[in-house]
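Colleague: Sequence and computational prediction follow.
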Amino acid sequence: MEIIDNHTHLNDEPFRGKEQYYLVRAKALGVTKVICAGQDPDFNQRAVDLAQKFDNVYAMVGYCPDVAKDYDQKAEDELIKQLKMPKVVAMGEIGLDYYWDESPRDVQREVFARQIEVAHDLKMPVDIHTRDAFPDCYDILKNSNLEYGAILHSFNGGVDWLNKFLNLNVYFSYSGVVSFTKAIEVHESAKAAPLDRILVETDAPHI
């Protein structure tokens, strides 16, 4: 079986200069391709650079909730440029994070919705980070055009949220959290999710 790790941070500091080593290890375990997630200007550029350097690495770029406060027209222009590059396959990770609250919530919502619009205009899917923000995330997605698809990265919602999001053009990516003994809700939603709507990820090095 061939596995695609659809959300990894090979562009993070712990992997710097060791990317080839970890890609070889991943391949030995059946992981044939990885998608490297952006989140801010530095991570976005590193993801793009790694995708150009390694045949089995692909990139996505975006402004995560933490840096939504820094999103402006210049940032958007750069994202559009990167999204048109070879091997950049999605806008991400983008979304809402009400746990850390590094950017004002109204700004997070505005930037999240705007990036979905940009991705749609470029016929790209979106990769979504949402923490303690399912109601607002759902409302934004429900009112967005998800013609080209969306992934809820490291999904940790229960069956009720799974069923709500299933009504949208959303896929569910489960990280290592699904293996945690106390993550009962995640266990239940993973069992209930249709097989054709499930993806897998490591979110390395975070989990």
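Modeller: Looks like it came in fine.

Colleague: only C-alpha atoms for contact and neighbour calcs from this point on.
Modeller: Noted.

Colleague: which one's the longest strand in the protein?
Modeller: Longest strand of the chain, by residue count under DSSP state E: strand 88-97.

Colleague: Which helix or strand lies directly C-terminal to it?
Modeller: helix 105-121 (DSSP states H and E).

Colleague: what does that next one rub up against?
Modeller: Under the criterion C-alpha atoms under 8 Å, 6 or more residues apart in numbering, residues 62, 65, 68-69, 71, 80, 90-91, 94-98, 125-126, 136, 140, 144-148 lie in contact with helix 105-121.

Colleague: got the buried residues for that helix?
Modeller: Across helix 105-121, burial judged by 16 or more other C-alpha atoms under 10 Å covers 105, 107-109, 111-113, 115-120.

Colleague: Quick one: work out the angle between it and strand 88-97.
Modeller: 160 degrees (axes from the mean of the first three to the mean of the last three C-alpha atoms, to 10 degrees).

Colleague: another structure for you, compare them:
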Amino acid sequence: MIDSHAHLDSTRYAEDRDALLRRAHEAGVRAILSIGIGDGPDTMHEALDIARKYAGKPGVPKIFASAGVHPQDIPQLDNAACTKLDELLQAPEVIACGEIGLDYYHPENAPREVQMAAFSRQMEIAASRKKPIIIHCRPSDGSANAWDDTLAQLEAEWRPTGLGGILHCFTGELHHAQQALDLGFLISFAGNSTYPKAQPIRDVMAELPLEHMLIETDAPFLAPIPNRGKRNEPAWVAEVARTVAAVKRISPEEAAFGTTQNFYRLFRTAAGQEFPA
């Protein structure tokens, strides 16, 4: 399995990161994409640091990294942050830009037009380094507004790159997912897809071909059933694989293998290194 989205640089892992990674490997997780947003631009390099620290170590998953400025941190996206992002995206271990996008859920976030401008700026940097993007999208409560705006922006600004990316922790509607597939994106499902009230997410999952799906934890957030409420960790991506398997009426092994192949297929040409066939 591959956990396609985990915040390994979280301070919640400071005391037991080694053990956490060993547990993930024992659970069958062979790679993790460590999301490099940090606590803002000043620390978005820490995911890369972790990838380098554990490179080649036995008994732990292969760690890739991303880099980006989260929508909640957009006020910190100055010229220095953009320069740092551009530099990080040149590292071979950094295979994607993200998570970036739009977050309308928190009223204290930057105004929507400011978020859109920052989204555009980061897409330009990612395109210049030929890196796929990882999308964070969270609409205001009870709406699909951020999904509509995100897909419109991707259509206008990202489609021409042909680089694709990932819609992380998908919570949109089926038509959003279908539009994203047309843009070359994979749809990633997180631990919240296991929750009893998440049937709308599972309904979308049921309609999508497995070859366009990924699984993730978003650790340390969104721990899946039966660990909901605890600190999440990459080993528990197995619960998401089991949910995909149940919905698609396939075995957990098929779900794990299929989503793993999808991950490598997306990043094979953009990562600057060899991946399994």
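Modeller: Okay, I see it. As the structure is a prediction and not an experimental result, all values here were calculated from the model.

Colleague: so what number do they get for TM-score?
Modeller: The TM-score (TM-score structural alignment, normalised by the length of structure 1) is 0.95; 205 aligned residues with a C-alpha RMSD of 1.2 Å.

Colleague: The longest strand of structure 1 maps to which residues in structure 2?
Modeller: Under TM-score structural alignment, the counterpart of strand 88-97 of structure 1 in structure 2 spans residues 94-103.

Colleague: and the matching stretch, how far from structure 1 on average?
Modeller: Its aligned residues in structure 1 lie a mean 0.5 Å from stretch 94-103 of structure 2 after superposition (mean C-alpha distance after the TM-score superposition for structure 1).

Colleague: Residues contacting that stretch, please?
Modeller: Residues outside stretch 94-103 of structure 2 that contact it (C-alpha under 8 Å, 6+ apart): 35-37, 48, 64-72, 88-89, 109, 112, 115-116, 119, 122, 126, 131-140, 146, 150, 165, 267, 270-271.

Colleague: go again using 7 Å as the cut-off
Modeller: Defining contact as C-alpha atoms under 7 Å, 6 or more residues apart in numbering, one finds that stretch 94-103 of structure 2 is touched by 35, 37, 48, 64-71, 88, 115-116, 119, 126, 131-139, 146, 150, 267, 270-271.

Colleague: What about these, which are in strands?
Modeller: Using DSSP E, the contacts of stretch 94-103 of structure 2 in strands are Phe64, Ala65, Ser66, Ala67, Ile133, Ile134, Ile135, His136, Cys137, Arg138.

Colleague: Determine the number of other residues adjacent to Ala19 of structure 2.
Modeller: Here the number of neighbours of Ala19 of structure 2 (other C-alpha atoms under 10 Å) works out to 12.

Colleague: What's the match for it in structure 1?
Modeller: Following TM-score structural alignment, the counterpart assigned to Ala19 of structure 2 within structure 1 is Tyr21.

Colleague: Helices of structure 1, start to end?
Modeller: Assigned by DSSP state H, structure 1 shows helices spanning 19-28, 41-53, 73-83, 105-121, 134-142, 159-166, 184-192.

Colleague: Mean distance between the shortest one and structure 2 after superposition?
Modeller: I take that to be helix 159-166 of structure 1. Mean for helix 159-166 of structure 1 is 2.1 Å (mean C-alpha distance after the TM-score superposition for structure 1).

Colleague: just the fourth one next, same as before
Modeller: After superposition onto structure 2, the average distance of helix 105-121 of structure 1 to its aligned residues comes to 1.0 Å, using mean C-alpha distance after the TM-score superposition for structure 1.

Colleague: How far does that helix sit from its chain's centre?
Modeller: Counting by C-alpha atoms, centre = their mean, to the nearest Å, helix 105-121 of structure 1 is centred 14 Å from the centre of its parent chain.

Colleague: do the same with stretch 152-160 of structure 1
Modeller: 13 Å.

Colleague: before we move on, what about stretch 167-186 of structure 2?
Modeller: On C-alpha atoms, centre = their mean, the centre of stretch 167-186 of structure 2 falls 13 Å from the chain's centre.

Colleague: circling back to that earlier point, drop anything exposed from the contacts of helix 105-121 of structure 1.
Modeller: Of the contacts of helix 105-121 of structure 1, these count as buried by 16+ other C-alpha under 10 Å: 62, 65, 68-69, 71, 80, 90-91, 94-98, 125-126, 140, 145-146, 148.

Colleague: Can you give me the end-to-end span of stretch 201-220 of structure 2?
Modeller: Start-to-end span of stretch 201-220 of structure 2 (C-alpha to C-alpha, to the nearest Å) is 20 Å.

Colleague: Ignore what I typed, I meant stretch 60-77 of structure 1.
Modeller: For stretch 60-77 of structure 1, the first-to-last residue distance is 15 Å (C-alpha to C-alpha).

Colleague: Which part of structure 2 matches it?
Modeller: The aligned range for stretch 60-77 of structure 1 in structure 2 is 66-83, by TM-score structural alignment.

Colleague: sorry, back to before: considering the ones in strands among the contacts of stretch 94-103 of structure 2, which possesses the most neighbours?
Modeller: When neighbours are taken as other C-alpha under 10 Å, the top entry among those is Ala67 (33 neighbours).
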